[in-house]
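Colleague: Sequence and predicted structure are below.
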Amino acid sequence: MEPRNLTLFDIPGCGLQCLAASLPETGCSLADINCICGSNALTHTLAACMLANCTVQDTLGTSRVQADLCNLSNESEKQTLILYTSIVYSIAFLFVVFRMVGKTVSRRLGWDDMAVVSALLLTAVPLGCILRSAQDGFGEHLWNLQDGKLLPILRYIYISWVTYVVVLCLLKVSLLLFYLGVFTTPRFRKTAFCALGFILVNNFVVFFMTVFACKPVSLFWDRDIKNGRCINIQALGYTVSASAMVQDIILLALPLTFLRQLQMKRARKIGVGFMFAIGTFGTVATAMRLPSLSTFKISIDPTWDYVPVTKWSQLELAVCFICISLPSIRVLVSKIVPTSVKDFLSSKAGISKISNNSASNTTSNKLRRPDVQSREGQSSTRGTSMSARWFQSVHLASSKRQSKSTGDAHIEGEYDSTNPLWHKDNQPEDIEMILVEDSKAKTYANVVPK
């Protein structure tokens, strides 16, 4: 027996009452199916009426009739959501593992690592809830759900949302603990602990508001409860994102403010500042998550409307895990990269720097007057001659002392392999720098071992 097409008379009684009450406001008649299907105002009015008065089963039956009459979409995000969730959390897990390996190699495990690992373990809760809800139909439209599946899906979404707030808080705390391990001045520590207190209090308030968004709490997932109420879920979502962005700004400004007081070159400051800024790049993902909150509200089609915000929330957490792990991963990479590769890169950078300096000196010399260049050349020649004579005298003195102590004769200018200072590749100026490294040395014997 082939299934027949549904009609308006297949709508449950509660749905028909809401439809009849909503039609006068839109100007559509009960027989005008095209007007009913094309009216957005009717859709919103009917949804509000059914959420307030009808059971979940009535809502499900009405939506199925609407989908059949209006040829609504049967598209599904279920498989995409499962794949997306698996990939995102796998990447976050790998970055945290690399972070812990880097910290172990550098022997700098601390409280910030404990916070990160705790956040990662806690992330398994929303991961399992999302995957389980996707198997039940999360990512499908309401009219494609099986009977009795909406309530467990909404319960899983609620658990994921609450856990998301806690994980985000742990990631912020871990970054602040990392700062405390880097800056040890009393002033910074006082400021950091004040920021830590603000973050903890702020997230506790957000967590409390999230848990008790509905009264009773079960009203969030049990839409058959009609004697309760919920706060504006969408406004709460915007509040959570706004507080996360404020915390990111504080975590970014805190180290950069004290970094300005350090005595180091500007290029070094920029590099260190960028390292600190990496940990707060999660605020970009938070900002990109804001548009998805437009569908995050008490909806008549929550299994479809909550998918975008779920995806962006997962991406935000993954980006946070990645960013706070990058500084430690850099240490791991520096340990893994072969010394030959690092030497090659350093030599290339050195050659480039020397070439630039030579070109700059050549240009500046060409701009000088001839008489100045002549005087400088004479001075350089005299300096070189004096350096050469000084080198020869030091070499001769060293040879005589070694001859007296060992009985071996060393001819002036002969290479002595037993003395680490004498190397065939060393230039007089190089050895001079080695010998005079200790400016307080009184004698040659204090500098060169006999």
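Modeller: Good, I have the coordinates. All values reported here derive from a predicted model rather than from experimental measurement.
Colleague: contacts, neighbours, all on C-alpha from now
Modeller: Noted.
Colleague: Which other helices and strands does the helix or strand residue 48 falls within contact?
Modeller: Per DSSP states H and E, residue 48 falls inside helix 40-53. Helix 40-53 makes packing contacts with helix 13-26 when contacts are defined by 3 or more CA pairs under 8 Å, 6 or more residues apart in numbering; DSSP states H and E.
Colleague: contact partners of the helix it packs on?
Modeller: Defining contact as CA atoms under 8 Å, 6 or more residues apart in numbering, one finds that helix 13-26 is touched by 8, 29-30, 39, 41-42, 45-46, 49-50, 53-54, 58-59, 62.
Colleague: ok, residues contacting the helix or strand following it?
Modeller: Next helix or strand after helix 13-26 toward the C-terminus (DSSP H and E): helix 33-38. Residues outside helix 33-38 that contact it (CA under 8 Å, 6+ apart) are 28-30, 42, 66, 69-70.
Colleague: Show me how far helix 33-38 is from its chain's centre.
Modeller: Remark: helix 33-38 is offset 47 Å from the chain centroid, using CA atoms, centre = their mean, to the nearest Å.
Colleague: can you pull out the strands in the stretch 101-250 of the chain?
Modeller: Here the stretch 101-250 of the chain has its strands, by DSSP state E, counting those that start in this stretch, at 214-215, 229-230.
Colleague: Check what contacts the last one and list those residues.
Modeller: This means strand 229-230. Contact with strand 229-230 is made by 213-216, 219-220, as judged by CA under 8 Å, 6+ apart.
Colleague: could you redo the last one with a cut-off of 10 Å?
Modeller: Strand 229-230 is contacted by residues 52, 212-217, 219-220, 298 when judged by CA atoms under 10 Å, 6 or more residues apart in numbering.
Colleague: Mark which of those are buried, thanks.
Modeller: Neighbour-count burial (16 or more other CA atoms under 10 Å) is assigned, among these, to 213-214, 217, 219-220, 298.
Colleague: Including distance to residue 119, could the residues you listed go into CSV?
Modeller: Putting the buried ones among the contacts of strand 229-230 into CSV (distance: CA to CA, whole Å) gives the following:
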residue, distance to residue 119
213, 23
214, 26
217, 25
219, 28
220, 25
298, 28
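Colleague: Use this one as the comparison:
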Amino acid sequence: MTPFLILTLLSTCLWTPTAATPQGDSLSMFLALPKCAQPCTINALTAGGCDLFNATAVAECSCTNVPLKAGMSLCVQDNCPWADQKKAAFISYNQCKDFTHESRQGEIYATGLACLIIPFVFIALRYYARFLIAKGLWWDDWMMMIAMVSHIGGCACIFVATNLGFGQHLWNVYPGNTEEMLKLFHVVQNFYIVIQVSAKLSLVLLYWRIFPTRWFRVALRCSIVWLVVHGLGFILFVNFQCNPMAAVWDRSIEDAKCLSLNGIAWAGGASAIFEDVVILLLPIPEVMKLQLTLQKKIAVYMMFAVGSFACLTSIIRLKYVHLFGNTKDESWENVDVLIWSIMEVSVAVVCACLPALRPLFLKVPGFFTSNGSKGGSSSGVATPAKNNSSNNNTPVRADVKGTRGSGASSTADGYSSRRPSTSAFRGARARPGFEDLSMDRDEVPFATRGAVERAPEETELADLEKGVGIAR
């Protein structure tokens, strides 16, 4: 059957007047193909219902019929060594380059640009809030900067890879660009891990800055260690998935031994969702200790929980991971997982910034109103307790029972037996409790128990002015 079809194709090409045209020169194209690719071509043309007696129709059919081209490409990849695959790819590309092909490059550019601009705006607002109110940055802010720089680098690689052909079917990509495109896609995977881990570390460090409870700090330390180990581990897996390493993007290395990239992707996605859930649940015990109404506790918790909402995009992304590493049409089949990966890390950066933007929201009338006030007080903080007695043993109300810093030992009813020094009151602003939801000195109100205000000493005031929180 195959010899007959070959003779039919040859006779058609020899006797068809259009055979000399660039698109109709099927004979020269067929003869130039490697021997291992010739049966793939004939079988694909037959299965695609192409008119073998019309050379122009053969060219048009083979170049515009996506299932036909996919079957031909799969057959060549399965039966030909890399050198012959590349030779066949050049012939196919030159024959079909003038035809219109389906492309998803526009989707990639649009998604990448939007997911680059929006996080950049939120990062800028975050740093504006930090410098405006805290006059400096802390570790959670620096982690977010690492995430944003990595995000910019990842998007830059994606745009270059898309310009090289990513977003088109592999057989429509110029064969000389394939290796560079795969190399950039590999670099993007590294950026993805760094962004994901940095954004989560930023949230954990934000918790550290706000909640001083000892057991909670232990849990946060464990979370930090887990995130760092997870990040380093998956970077090693991604970069050393093949031996030699260059086999990840250089398909001419045919005797390479590689791990399952699909398995790595599934493990990474599952661990990312697990981490999001843990970070989502971490603040609940601390928030439940607050002397607030249930409604305010929920509002405070949601302020933290919004930082972990990226897990929703992580779950959606898993829907497309099954094709990752299991396809012969990588530049097309991996578009969905790439788009959702971009969206996932972008949402992670934006959500991790939202708790830190609360001071800016408080300046907008109607945002986070408290006690019927519209937009909060002008200062956004509680007023320090007045010194109405000259007796140094006059009790001063403390905002936290047993809070360290001022050295005061709180009594059972929340009063301190030690009166702060006069110097501590100069220019000092009292630290409000969660009862005053209009606070704008830091990301969230800091008091965890007791009454609304206390007068911090000079060292604590310096920390507060820097936005460090209760304790470093």
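Modeller: Alright, I've got the coordinates. Every value quoted in this text rests on a predicted model; they were computed, and no experiment measured them.
Colleague: quick one, the helix holding residue 48 of structure 1 and helix 13-26 angle?
Modeller: When axes from the mean of the first three to the mean of the last three CA atoms, to 10 degrees is applied, the directions of helix 40-53 of structure 1 and helix 13-26 differ by 140 degrees.
Colleague: Quick one: residues contacting the aligned residue in structure 1 for residue 232 of structure 2.
Modeller: In structure 1, residue 232 of structure 2 lines up with residue 204, judged by TM-score structural alignment. Applying CA under 10 Å, 6+ apart to residue 204 of structure 1 gives the contacts 165-166, 169, 198, 210.
Colleague: Pull up the gap between residue 204 of structure 1 and residue 162 of structure 1, please.
Modeller: Shown here: residue 204 of structure 1 relative to residue 162 of structure 1, a distance of 11 Å by CA to CA, to the nearest Å.
Colleague: what sits in contact with each of the two?
Modeller: The contact sets of residue 204 of structure 1 and residue 162 overlap at residue 210 (CA under 10 Å, 6+ apart).
Colleague: ok, the equivalent of residue 192 of structure 2 over in structure 1 - contacts?
Modeller: Aligned counterpart of residue 192 of structure 2 in structure 1: residue 164 (TM-score structural alignment). The contact partners of residue 164 of structure 1, taken as CA under 10 Å, 6+ apart, are 119, 122-123, 125-126, 158, 207, 313-314, 316-317.
Colleague: what about burial for the contacts of helix 33-38 of structure 1, which qualify?
Modeller: Using 16+ other CA under 10 Å as the burial test, those include 28, 42, 66, 69 as buried.
Colleague: one step back: in helices, which of the contacts of residue 164 of structure 1 fall?
Modeller: Assigned to helices by DSSP state H, the following of those qualify: 119, 122, 125-126, 158, 207, 313-314, 316-317.
Colleague: Format the residues you listed as CSV; extra columns: distance to residue 391 of structure 1 and neighbour count.
Modeller: Below are these laid out as CSV (distance: CA to CA, whole Å; neighbours: other CA atoms under 10 Å):
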residue, distance to residue 391 of structure 1, neighbour count
119, 64, 22
122, 68, 16
125, 73, 15
126, 73, 23
158, 80, 20
207, 74, 20
313, 70, 23
314, 68, 21
316, 65, 24
317, 64, 24
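Colleague: Show me which of these is closest to residue 294 of structure 1.
Modeller: Nearest to residue 294 of structure 1 out of these is residue 313 (CA to CA; 13.7 Å).
Colleague: Alignment lookup: that closest one to structure 2.
Modeller: In structure 2, residue 313 of structure 1 lines up with residue 341, judged by TM-score structural alignment.
Colleague: Is its match in contact with residue 158, as I believe?
Modeller: No - with contacts counted by CA atoms under 10 Å, residue 341 of structure 2 stays clear of residue 158, the gap being 11.4 Å.
Colleague: Report the set of residues contacting both of those two.
Modeller: In contact with both residue 341 of structure 2 and residue 158: residue 188, using CA under 10 Å, 6+ apart.
Colleague: So which of the contacts of strand 229-230 of structure 1 are in helices?
Modeller: Counted as lying in helices by DSSP H, out of the contacts of strand 229-230 of structure 1, are residue 52.
Colleague: Pick out the most distant pair among the contacts of strand 229-230 of structure 1.
Modeller: By the measure CA to CA, 52 and 212 form the most distant pair in the contacts of strand 229-230 of structure 1, at 19.5 Å.
Colleague: which part of structure 2 lines up with the longest helix seen in structure 1?
Modeller: As assigned by DSSP H, the longest helix anywhere in structure 1 is helix 370-406. Following TM-score structural alignment, helix 370-406 of structure 1 has no partner segment in structure 2.
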